[in-house]
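Chemist: pasting the sequence and the predicted coordinates here, then a few questions.
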Amino acid sequence: MSGVIRSLNPFDPSDVVAEAPAASAEQIDASLTALASAQPGWQADSMLRLRSLTALAGEIESRHRQFTDLMVREVGKPVPEAAGEVDRAIAILRFYAQVTLDPVGEVVPGSAPGARVLVERHPLGLVLAICPWNFPLAIPLWKSAPALAYGNAVLVKPASPAIATAALLSECAAAAMPEGVFQVLPVSGADTGTLLDDQRIAAVTFTGSTGVGISVAERMASRAAPAQCEMGGQNAAIVLDDADLDAAADAIVSGAMGFAGQKCTATRRVVVLEAVREELEEKLVERVEKLQVGDPAAEGVTVGPLISESAVEEFETARTEALNAGATEIARAPAPDEPGAFFVAPALLRQDDPEAVV
C-alpha cells in the first residue's frame, strides 16, 4: 500500500510544506536490503562510526537556521524551542560519536580458580525507529545515534506531519554517512505493520500513542524481537507548602503550555497542598493570561498552533468534558483570530475531584 503523504503548515494550512509518495513495497525492500548489506562493515569500523556521527553533527549545524525555520513552518514550534531542538540534536550526535570508542565488553572472574569470563556485546543488526512529529529532529536522532554508535544500521520512519524535516535530515545523512547505514523513509501506516513483521528488522524503537505502542510491542513479541516503546505521559506537578511558588508557577506554565502542550513530557495536572493553593492559583492565572499565542515565527510567541484540525477538535472536546464534569476555568490566554489556523486558547482549569478524567 502506498499513497501520498503531505505535511501542512498549522499556522496556514493552505501552505503545503511537503508532499511525497509513500514508499512502495519495492522501495521498502530495497532499503532493507541496502541496510542489511551495509551493517556488517559499519559494525566492524569504530573509527568510521566516530567520523560519520561527528560529520552528521557538522552537517546539521551548518543548516541550523534551515532546520529551525522548517520546524517552525512544518510543526508550528516557536523559534526558541525549534532552535533549541537543533542544538540538542547536534549535542546528541557528538556525545554518541564518542561512545564508539567505549569498550565492547569486559572480562570478569569465573567461578573456577584462575578462570576468566569474557563478555562481548554485539549490535542487533537493523533497527527500525518509528518517530512522532513533535520533535522531528531530536527524537529520530536520540533513537538513531546510540544504535548507530554501537554498530547497528537504522531505518527511520518519520511521522507524516513532519516529512519535510525528515527529508532534510536524510539529505544531511547522505552527505555525512556511508551509503546504506542510516536511511529515512516515508512509510504508510499499513506498510509500517509489514515492516514490523520483516525478519530483517532486529529491533524497533517507538515513540507515540499508547494504543499504537502496545500494538508494536505485541507484534514484535510475537517473533521474540525486542521493542522499546515510549508512549503517552500523564505528568503531575506536586507543589508542597514550602515550595518557591514563583519558581513553581514558572515551571508549571512553561511545562504545560510550551509548544501548545504537544509533548509527552508536558505538565498535565497540578497537585497542590491547600495551604498554598490560592496563592499558587493567583500566580498561575497571571502567567497564563500573559502567554503570547500566535505565529510561531514571530518574536516573543511561546504558544503556536496545534498540529491539525483533529487536534483542535480533541482539545475542545476535552475542555467541554472537563467543564461538564465540574471543572472551573480560572484563566485563559487569548488566541489570535487567524482564519484556518489551528489555534486554541490555552486554559487553566480547577478540578477538586481527584477521580475526574480531566
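Modeler: Okay, I see it.

Chemist: alpha carbons only for contacts and neighbour counts from here, please
Modeler: Fine.

Chemist: just confirm residue 174 is within a strand.
Modeler: No - using DSSP: H, G, I helix; E, B strand; the rest coil, the secondary structure at residue 174 is helix, not a strand.

Chemist: tell me where this structure has strands.
Modeler: 4-9, 12-21, 105-109, 116-120, 126-130, 153-157, 182-184, 203-207, 227-230, 235-239, 267-272, 328-332, 347-350 (DSSP state E).

Chemist: among the ones you listed, which comes closest to residue 286?
Modeler: Taking Cα to Cα, strand 328-332 is the member of the strands of the chain nearest to residue 286, at 8.2 Å.

Chemist: quick one, which of the strands of the chain is nearest to residue 338?
Modeler: strand 12-21 (8.6 Å).

Chemist: that older thread, need the strands of the chain in CSV (columns: distance to residue 46 and mean neighbour count).
Modeler: Formatted as CSV, those follow (distance: least, Cα to Cα, whole Å; neighbours: other Cα atoms under 10 Å):
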stretch, distance to residue 46, mean neighbour count
strand 4-9, 36, 20
strand 12-21, 35, 15
strand 105-109, 14, 11
strand 116-120, 15, 11
strand 126-130, 17, 25
strand 153-157, 13, 26
strand 182-184, 15, 23
strand 203-207, 21, 22
strand 227-230, 25, 18
strand 235-239, 39, 16
strand 267-272, 40, 17
strand 328-332, 53, 16
strand 347-350, 51, 19
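
Chemist: next, format these as TSV and append distance to residue 296.
Modeler: Putting these into TSV (distance: least, Cα to Cα, whole Å) gives the following:
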stretch	distance to residue 296
strand 4-9	11
strand 12-21	11
strand 105-109	47
strand 116-120	48
strand 126-130	26
strand 153-157	26
strand 182-184	26
strand 203-207	24
strand 227-230	27
strand 235-239	25
strand 267-272	21
strand 328-332	19
strand 347-350	19
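
Chemist: another structure for you, compare them:
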Amino acid sequence: MTLRYDHASGSEKTYDTVNPAAPSETVGRYAIPDEAETAAIITRANAAAAEWARVPGLERGQRLNAFLDAVVARVDEIAEAITLEQGKILAEAKAEILKGCAEGRFMVGEAARMGATPIADGRPNFSNQILRRPRGVIFCISPWNFPAMTPLRKMCPAIAFGNAVIMKPSQFTPAASFLLEEIARAHLPAHLYQNAMISGRAASEVIAKGDIQGVSFTGSVEVGRLVYSAAAQNLIPVQLELGGKNAAILSDTDDLAGAVQQIAAAAFQTGGQRCTAISRVLVQRDLAKQASALLAERADAITLGSGMADGVQMGPLCNLPHWDGVCANTAKAIDEGSIALAGGGAAEGAGAEGGYFFRPTILGNVAHDSTASQVEIFGPVLSVLEYDTFDQAMEMLNGTEFGLTSALFSNNNAHVQRFLKESNNGMLHVNHGTIPDNNMPFGGIKNSGVGAYSVGPTAVNFYTSEHAAYVTW
C-alpha cells in the first residue's frame, strides 16, 4: 500500500485516514505522540515563543506574509490533501485555503497595531499607556470540516501577535495541517508551529495541566464544554467556536429566485458541514409553497460524486460516524412528521465501501420544537418552517440553544432594523448568505461561542495579555 501522506515512520502508535468517497482507500498515516513526546512538544513551543516574542512586530508580520505566500504557491497540493481526506470538491478546498490566507494577511496588519488604545494621562507628570504582550503558547484544536482554513485562522493571529502554536488537527483530516507545518519550518523559526496528533483525553490533560497560556477550540458544544472545564483548572483563557442551527428569514423579496439561490448555497456548501451553514429557512406563509419548490429543485439538481472528479458539485460526508449521525437524525426528523421535499437519506449505494454520500435534502412541514428545527444535523439538510407574523419569525429565529449566524431577506426597513437589534447571533446578514468577510470578527453567542472572536480587530483580546502602565518623571 502506497500512502499519500506518511507521518508515522518508526512510530508504534499510528492513525490512518481514508478517502470518504472510497473508504477502502487509505490516504495517510500519522504518529500519535505519547506523554513524553507531548511534553517535549510543549517545551519546544515555550522556547520558540520566548524567542519569537523578542522579534520586532513588523518583522514578525513580514515573515508570516512570506509563509502565506508559500501556502498560496502550494494551494493545489494542499487542496488535494483536503479533498482526499475530507471529501469536499477541489474548488471548495482551494477556496478555503485562499480565504484562510486572506484572513491571515488582515491579522498581520492588526498585529502591527497590537491593539493600541490612546488614553489620557490621569495626573501631572504621568504618562499612561495600555500595553499588550504575546501570551506564549496557544494550544489549538481544529475540526475536520475545514482542514486548512481553521488552522490558518488560529495560527495566523497567534503568530502575528508573537505566540507559538501547538495544533491538534482532527484525526480525520490532518494532512493539510502537516503540510502547513512543513511550510512553516521553511519560513518561520523552528517549533513555532507544531502538530500534535494526540487523543481527546491527552488534549484534556494538556489543557488542564500543561504549560500553555491559552486554548482555541472549534467543534461541538459538547466537547467545547469539556475544553472550557479543563481550561478552568489551568486558569487560562479560552476561545470557543461551537455549533449553530442557523436560520434565514425569508420575509419578502422582489427576487425570490435570487434569495433562494443564496440560501441554498449557504445550506449546501461543503455538504452542509459548516458551523455557519443555513440549516433552517423561516418563510412567510404566502411565499412558502413557491420557495419550497425552488429549494427542492435546486437540491435535486446537485451532482454528487468524488470531490476529485470534474463536474461534481458536492462530495461525500467526511467520515462514517458522522454519516451515520446525519442518516439517523434525518430519519428521526421524518419519523416526527417532517416531509422530504427533496433527498431525505443516503445516496443509492452509499455506505462503507460506496462512500459516505448523502442526498441534498429539503424538509417541509417542520415543527419548531422538532429534531429538524433544533438539532445541528451538520449535513446537507435544510428545514423549511412557515410563519405568519414577523414576531413569530423572530421567536423561531432565536428559539434554539445556538447563536452563531443568521440572515434576513427583506425589503422592509422596519424588519431589517428589528433583525439587527434582536437577532441573538454573533453574525448578522441582511439580503445575502452567511459568508463572512476576511476582516470581520467571526464568532457566536449563547451556546455557539465563548471568548474573543477568532479574526478581526477584537482577536487581539485573546492572543495578547493586557497591561496598564504608568510612567512618572
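Modeler: The structure has been received and is ready for your questions. Everything numeric here is computed off the predicted structure, so don't read it as measured data.

Chemist: overlay them and tell me the TM-score.
Modeler: Laid over one another, the chains give 0.94 as their TM-score (TM-score structural alignment, normalised by the length of the first structure), with 357 aligned residues with a Cα RMSD of 1.8 Å.

Chemist: picking that back up, of all the strands of the first structure, which one is nearest residue 83 of the first structure?
Modeler: Smallest distance to residue 83 of the first structure across the strands of the first structure (Cα to Cα): 17.7 Å, for strand 4-9.

Chemist: angle of the closest one against strand 12-21?
Modeler: 150 degrees (axes from the mean of the first three to the mean of the last three Cα atoms, to 10 degrees).

Chemist: what about strand 4-9 of the first structure, how far off from the second structure?
Modeler: Once fitted to the second structure, strand 4-9 of the first structure is off its aligned match by 1.4 Å on average (mean Cα distance after the TM-score superposition for the first structure).

Chemist: matching residues in the second structure for that strand?
Modeler: On the second structure, the counterpart of strand 4-9 of the first structure by TM-score structural alignment is residues 14-19.

Chemist: who touches that stretch?
Modeler: Defining contact as Cα atoms under 8 Å, 6 or more residues apart in numbering, one finds that stretch 14-19 of the second structure is touched by 8, 24-32, 84-87, 171-173.

Chemist: before we move on, back to that, of the strands of the first structure, which is nearest residue 289 of the first structure?
Modeler: Between the strands of the first structure, strand 328-332 lies closest to residue 289 of the first structure; by Cα to Cα that is 5.8 Å.

Chemist: circling back to that earlier point, for residue 282 of the first structure, find the nearest of the strands of the first structure.
Modeler: If we rank these by Cα to Cα, the stretch that ends up nearest is strand 328-332, at 9.5 Å.

Chemist: packing partners for that closest one?
Modeler: If you count contacts as 3 or more Cα pairs under 8 Å, 6 or more residues apart in numbering; DSSP states H and E, strand 328-332 of the first structure packs onto helix 274-289, strand 347-350.

Chemist: mind checking how far the residue located most distally from the centre of the first structure is from residue 120 of the first structure?
Modeler: Going by Cα atoms, centre = their mean, the residue of the first structure most distant from its centre is residue 113, 49.9 Å out. Counting by Cα to Cα, to the nearest Å, the gap from residue 113 of the first structure to residue 120 of the first structure is 21 Å.

Chemist: show residues contacting stretch 279-291 of the first structure.
Modeler: Contacts of stretch 279-291 of the first structure (Cα under 8 Å, 6+ apart): 245-246, 249-250, 252-253, 301-303, 330-334, 346-348.

Chemist: give me the distance from it to the chain's centre.
Modeler: Relative to its parent chain, stretch 279-291 of the first structure has a centroid offset of 28 Å by Cα atoms, centre = their mean, to the nearest Å.

Chemist: matching residues in the second structure for that stretch?
Modeler: Taking TM-score structural alignment, stretch 279-291 of the first structure hits residues 290-302 over in the second structure.

Chemist: same thing with stretch 223-238 of the first structure?
Modeler: Using TM-score structural alignment, stretch 223-238 of the first structure lines up with residues 234-249 of the second structure.

Chemist: just stretch 128-144 of the first structure next, same as before
Modeler: The aligned range for stretch 128-144 of the first structure is 139-155, by TM-score structural alignment.

Chemist: wait, residue 213 of the second structure sits on residue 236?
Modeler: Yes - using Cα atoms under 8 Å, residue 213 of the second structure is in contact with residue 236, at 5.8 Å.

Chemist: more neighbours: the two, which one.
Modeler: residue 213 (24 against 17; other Cα atoms under 10 Å).

Chemist: what's the more buried one aligned with over in the first structure?
Modeler: Counting by TM-score structural alignment, residue 213 of the second structure lines up with residue 202 in the first structure.

Chemist: how near is its match to residue 173 of the first structure?
Modeler: With Cα to Cα as the criterion, residue 202 of the first structure and residue 173 of the first structure are 22 Å apart.

Chemist: now residue 231 of the first structure
Modeler: For residue 231 of the first structure, the distance to residue 173 of the first structure - Cα to Cα - is 27 Å.

Chemist: what's the answer for residue 292 of the first structure, then?
Modeler: For residue 292 of the first structure relative to residue 173 of the first structure (Cα to Cα), the value is 36 Å.

Chemist: more crowded one of these two?
Modeler: Between residue 292 of the first structure and residue 173, counted using other Cα under 10 Å, the more crowded position is residue 173 (24 against 19).

Chemist: now do the contacts for that one.
Modeler: So residue 173 of the first structure contacts 56, 182-183 (Cα under 8 Å, 6+ apart).

Chemist: now with 6 Å?
Modeler: Taking Cα atoms under 6 Å, 6 or more residues apart in numbering, we find residue 173 of the first structure in contact with no residue.

Chemist: now it: how far from residue 139 of the first structure?
Modeler: For residue 173 of the first structure, the distance to residue 139 of the first structure - Cα to Cα - is 15 Å.

Chemist: returning to what we had before: among the helices and strands packed on strand 328-332 of the first structure, which is nearest residue 26 of the first structure?
Modeler: It is, among those and with distance given as Cα to Cα, strand 347-350, at 47.6 Å.
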